[in-house]
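Engineer: fold the following.
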Amino acid sequence: MPMPASEIERLIKASLPDAEVTIRDLAGDGDHYAARVVSRSFEGLSRIKQHQAVYAALGGRVGGELHALQLETAVPNTEITSE
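Structural biologist: Predicted coordinates for the structure are as follows:
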């Protein structure tokens, strides 16, 4: 069963309460999403650590009920980084 965008946002915000989260369904199938996550908690973290924080928030669902996630992270007022 596909994971709704609202659930992805809920999980991320539960772990990163200050985050601004934007989710896009890339294929219209509820399986392939792009997420943009902007959080002060990313300050001083490498892009890899930022992405790990988001994946940790999703609790191992990426690759399972959430088939694919294109992730962009940033600290507010800075450039977006992507994987």
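
Engineer: going by C-alpha atoms from here, please, whenever you check contacts or count neighbours.
Structural biologist: Fine.

Engineer: end-to-end on stretch 38-45?
Structural biologist: One end of stretch 38-45 sits 13 Å from the other (C-alpha to C-alpha, to the nearest Å).

Engineer: skipping adjacent residues, who's closest to the residue of the chain positioned farthest from its centre in space?
Structural biologist: Largest separation from the mean C-alpha position in the chain: residue 1, at 19.2 Å (C-alpha atoms, centre = their mean). Once flanking residues are discounted, residue 1 sits nearest to residue 65: 6.6 Å by C-alpha to C-alpha, 6 or more residues apart in numbering.

Engineer: how about this one, so we can line them up?
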Amino acid sequence: MPMNAHDIESLIKRGIPDATVTIRDLAGDGDHYAAEVVAESFRGKSRVQQHQMVYQALQGNMGGPLHALALQTSAPK
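Structural biologist: Have a look, this model is predicted:
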């Protein structure tokens, strides 16, 4: 069963409390999402480390209930 956008946002915010999260359903099918995650806790970390933080926040749902997630991460400007 696919995840909904609210659940994805909630998991990310729970795992990265200072994050601002924007989720878009790319295909309208509830299965392919894009997430923009901006967090001060990303500052000084590589893009790979930032993405690892998001994947960790998703608690193993990536590749299971969450089929596809295009991810953009950054620290606030």
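
Engineer: what's the burial count for the residue nearest to residue 1 of the first structure?
Structural biologist: For residue 65 of the first structure, the neighbour count with other C-alpha atoms under 10 Å is 14.

Engineer: repeat that for residue 44 of the first structure.
Structural biologist: Residues near residue 44 of the first structure, counting by other C-alpha under 10 Å: 10.

Engineer: who's in contact with residue 22 of the first structure?
Structural biologist: Contact analysis of residue 22 of the first structure by C-alpha atoms under 8 Å, 6 or more residues apart in numbering lists 9, 35-37.

Engineer: helix, strand, or coil at it?
Structural biologist: strand (DSSP: H, G, I helix; E, B strand; the rest coil).

Engineer: show me where the second structure has its strands.
Structural biologist: Listed in chain order, the strands of the second structure (DSSP state E) span 20-25, 32-38, 68-74.
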